[in-house]
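Colleague: model this:
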Amino acid sequence: MTADVSSSSARRFKRRRFSRRLLRLRPLLVLVALGLVVGAVVWVVGFSTVLDVRAVSVRGLPAASPLSSDDVVGAAAVGTGGPLAKVDVDAARSRVLAKLPALASAEVSRSWPHTVSISVVERTPVVVLSDGGSLQLVDASGVAFRTVPARPAELPVVTLSAWGATRAPTLASAAGVVASLPPALKTKLVAVSARTADSVTLRLTGNVAVMWGSSDESDKKARVLAALLEQGGAKEYDVSVPDLPTTKA
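Modeller: From the prediction side, this is the model:
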């Protein structure tokens, strides 16, 4: 009887000692388990083919765009087969914008589990730049982005007398003026010329010249010009200082 009691007490003591050891080891065991889980997730996401790149999708190109989805995919240069998590979306975006100047913006993102998504916005032309015998489409910010064989009927031609460092701001000013015009004036616009960013001149139908000046206060200048055109009787209008407009027959 005494031997049975002693044996039972020894077993209870061993169980308690084992339980105390487990309690002491529990934080370490939890850390090991978490490490194994994190390691498995890192391997699956970053190194395995479970979440690899299998497609590159493109959104935002109009049906009539001369650019194709293949053009955008090629510019992004995102290879298939590698882990989706390792795709450098910022670098892909930079490559798209650098190689395709006709795009005003591009966003590259990961669409889990297997797709790189590219969303683009094309530039909208507002004028055609006549430059050394070539014609280039220009957007409202003054970026020339595409050479065309002929002027689109709905766009006026802009010619510049500025060169060197003043050329870019002069083009931007001229394009900004055209972009700001209300539809009623745009339908009358034939051509634009500029020597500097502050000396934009418009030519309207009927061989009417308008000295616009800079792109500042364009909304106010447009209202003043519209009122003067309603009065008629002039071939030259100067609204460069909209509070003191002048006309010449």
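Colleague: from here on, just use CA atoms for contacts and neighbour counts.
Modeller: OK.
Colleague: now stretch 155-165, how far from the chain's geometric center?
Modeller: Chain-centre distance of stretch 155-165: 25 Å, with C-alpha atoms, centre = their mean, to the nearest Å.
Colleague: mind listing what's buried in that stretch?
Modeller: 155-160, 162 (16 or more other C-alpha atoms under 10 Å).
Colleague: scan the protein for its longest helix.
Modeller: helix 2-46 (DSSP state H).
Colleague: if we can go back for a sec, now the two most distant members of the buried residues of stretch 155-165.
Modeller: Maximum pairwise distance in the buried residues of stretch 155-165, criterion C-alpha to C-alpha, is 21.0 Å, between 155 and 162.
Colleague: state the distance from the most centrally placed residue in the chain to residue 56.
Modeller: The chain has residue 105 as the residue nearest its centroid, 1.4 Å off, counting by C-alpha atoms, centre = their mean. Residue 105 sits at a distance of 17 Å from residue 56 (criterion: C-alpha to C-alpha, to the nearest Å).
Colleague: do the same with residue 180
Modeller: 37 Å.
Colleague: look at the two and report which has more neighbours.
Modeller: The residue with more neighbours, out of residue 180 and residue 56, is residue 56; 22 against 17, by other C-alpha atoms under 10 Å.
Colleague: can I assume that one sits in a helix?
Modeller: No. Per DSSP: H, G, I helix; E, B strand; the rest coil, residue 56 lies outside any helix segment and is strand.
Colleague: now it. Nearest residue, chain neighbours left out?
Modeller: residue 116 (4.7 Å; C-alpha to C-alpha, 6 or more residues apart in numbering).
Colleague: what helices and strands are in contact with the helix or strand containing the one you found?
Modeller: In this assignment (DSSP states H and E), residue 116 forms part of strand 115-122. Where contact means 3 or more C-alpha pairs under 8 Å, 6 or more residues apart in numbering; DSSP states H and E, strand 115-122 is packed against strand 55-59, strand 103-111.
Colleague: report the buried residues of the last one.
Modeller: Which is strand 103-111. 103-110.
Colleague: tell me the angle it makes with strand 115-122.
Modeller: Per axes from the mean of the first three to the mean of the last three C-alpha atoms, to 10 degrees, the angle that strand 103-111 makes with strand 115-122 is 160 degrees.
Colleague: here is a second sequence; please produce its structure as well for comparison:
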Amino acid sequence: MAGSTTAERGERRRESSGPPAVRPRLGRRHLRLIIILAVALVFLGSGTFWLLYGSDLARVERVSVSGTRVLTPGEVRAAADVPVGDPLAAVDTDAAASRLREKLPRIGTVDVVRSWPHEIGLNITERTPVLLIEKGGEFTEVDDEGVRYATVSQAPKGVPRLELNVRRGGTTAASLRRFGEGRLVREAARVAREVPDAVARITRSVKVRSYDDISLELADGRTVAWGSGEKGAAKGRALTALLKAAPDARHFDVSVPTAPASSGS
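Modeller: Prediction:
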């Protein structure tokens, strides 16, 4: 079989390579497009950076505070130390939250947020006392997690005293050695958190003799043997039922909530 002629081979090469100069022209167009896009991105990035950090259009002008009850907004602003006049984007919100928690332990939760274009918001929740530890005429407030967070000269109304009845050689002393005071305080706070609202309002003191021997003294002299902080919800329900069933009783025992008891009249 005869091979292809020189003319045929040339024709095939022309067909496979396409029209001359088309491919280089497409390559130059793509290159120009890439260059244009790169320049646009540089200008866009520079403009955004200037807007956020260099202009006066997004700077801190106000620091708002919400959630205060005992603290004042001025105290919260001072502790947060947010730099007014700085670019809003440059404010370290985590650092501001850390300063608030460190300087104002009364704060339980805090959220520092940017509100564009000119405001930083300090949204806090203050701790609520469930117990008071009295010492030297002052009162240390304890929240429902057992955190001792503030000392005040005047006792808040409606908050029971915590009494750690330490006796040399007694059960409380042994519990202190075994669990430590902090654990016993947390257990007492756990009990105070689970007491039914109607009872909490008239509870005068929470007494801790040991880890599993916690009792309540009510304002009218009645007492409640609660036991440990475990099964608090069940104990609360049992106590509510006992108070209705035996309104004249003086002593209630819900340390075993499945077998509550009352006595005295």
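Colleague: which one of the buried residues of strand 103-111 of structure 1 is nearest residue 208 of structure 1?
Modeller: Among the buried residues of strand 103-111 of structure 1, and counting by C-alpha to C-alpha, the member closest to residue 208 of structure 1 is residue 104, at 33.4 Å.
Colleague: ok, the closest one touching residue 121?
Modeller: Yes. Contact between residue 104 of structure 1 and residue 121 holds when scored by C-alpha atoms under 8 Å: they sit 5.6 Å apart.
Colleague: who's in contact with the strand holding residue 116 of structure 1?
Modeller: In this structure, residues lying in contact with strand 115-122 of structure 1 by C-alpha atoms under 8 Å, 6 or more residues apart in numbering are 53-61, 84, 102-111.
Colleague: residue 37 of structure 2 matches what in structure 1?
Modeller: Taking TM-score structural alignment, the alignment pairs residue 37 of structure 2 with residue 30 from structure 1.
Colleague: tally of neighbours for its match?
Modeller: Neighbour count for residue 30 of structure 1, taken as other C-alpha under 10 Å: 11.
Colleague: need the contact list for residue 184 of structure 2.
Modeller: Residue 184 of structure 2 neighbours (C-alpha under 8 Å, 6+ apart): 175-176, 208, 210-211.
Colleague: tell me, the helix or strand harbouring it lands on which residues of structure 1?
Modeller: Using DSSP H and E, residue 184 of structure 2 sits in helix 181-194. Counting by TM-score structural alignment, helix 181-194 of structure 2 lines up with residues 167-180 of structure 1.
Colleague: compared with structure 2, how much does that stretch deviate?
Modeller: For stretch 167-180 of structure 1, the mean deviation from structure 2 after alignment is 1.8 Å (mean C-alpha distance after the TM-score superposition for structure 1).
Colleague: can you give me how far that stretch is from the chain middle?
Modeller: Stretch 167-180 of structure 1 has its C-alpha centroid displaced from the chain centroid by 20 Å (C-alpha atoms, centre = their mean).
Colleague: what is the neighbour count of the counterpart of residue 150 of structure 1 in structure 2?
Modeller: Aligned counterpart of residue 150 of structure 1 in structure 2: residue 154 (TM-score structural alignment). If you count neighbours by other C-alpha under 10 Å, residue 154 of structure 2 ends up with 10.
Colleague: and residue 154 of structure 2, how close does it get to residue 144 of structure 2?
Modeller: 20 Å.
Colleague: again with residue 259 of structure 2
Modeller: For residue 259 of structure 2, the distance to residue 144 of structure 2 - C-alpha to C-alpha - is 27 Å.
Colleague: for residue 152 of structure 2, same thing?
Modeller: For residue 152 of structure 2, the distance to residue 144 of structure 2 (C-alpha to C-alpha) stands at 18 Å.
Colleague: and for residue 137 of structure 2?
Modeller: From residue 137 of structure 2 to residue 144 of structure 2 the distance is 23 Å (C-alpha to C-alpha).
Colleague: more neighbours: these two, which one.
Modeller: Between residue 137 of structure 2 and residue 144, counted using other C-alpha under 10 Å, residue 144 has the larger neighbour count: 21 against 9.
Colleague: secondary structure class for the more buried one?
Modeller: Going by three-state DSSP: residue 144 of structure 2 is coil.
Colleague: show me what it lines up with in structure 1.
Modeller: Using TM-score structural alignment, residue 144 of structure 2 lines up with residue 140 in structure 1.
Colleague: now residue 214 of structure 2
Modeller: So residue 214 of structure 2 corresponds to residue 200, using TM-score structural alignment.
Colleague: contacting residues for that match?
Modeller: 173-174, 192-194, 211-214.
Colleague: mind running it again at 10 Å?
Modeller: By C-alpha atoms under 10 Å, 6 or more residues apart in numbering, the contact set of residue 200 of structure 1 is 158, 160, 170-171, 173-175, 177-178, 192-194, 210-215, 240.
Colleague: got it, and residue 50 of structure 2?
Modeller: So residue 50 of structure 2 contacts 44, 56-57 (C-alpha under 10 Å, 6+ apart).
Colleague: and the gap between the residue mapped onto it from structure 1 and residue 50 of structure 1?
Modeller: The alignment partner of residue 50 of structure 2 in structure 1, by TM-score structural alignment, is residue 43. According to C-alpha to C-alpha, residue 43 of structure 1 stands 9 Å off from residue 50 of structure 1.
Colleague: okay, and the common contacts of those two?
Modeller: In contact with both residue 43 of structure 1 and residue 50: residue 83, using C-alpha under 10 Å, 6+ apart.
Colleague: got a markdown table for the helices and strands packed on strand 115-122 of structure 1, with distance to residue 233 of structure 1 too?
Modeller: Output for those, formatted as a markdown table (distance: least, C-alpha to C-alpha, whole Å):
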| stretch | distance to residue 233 of structure 1 |
| --- | --- |
| strand 55-59 | 51 |
| strand 103-111 | 42 |
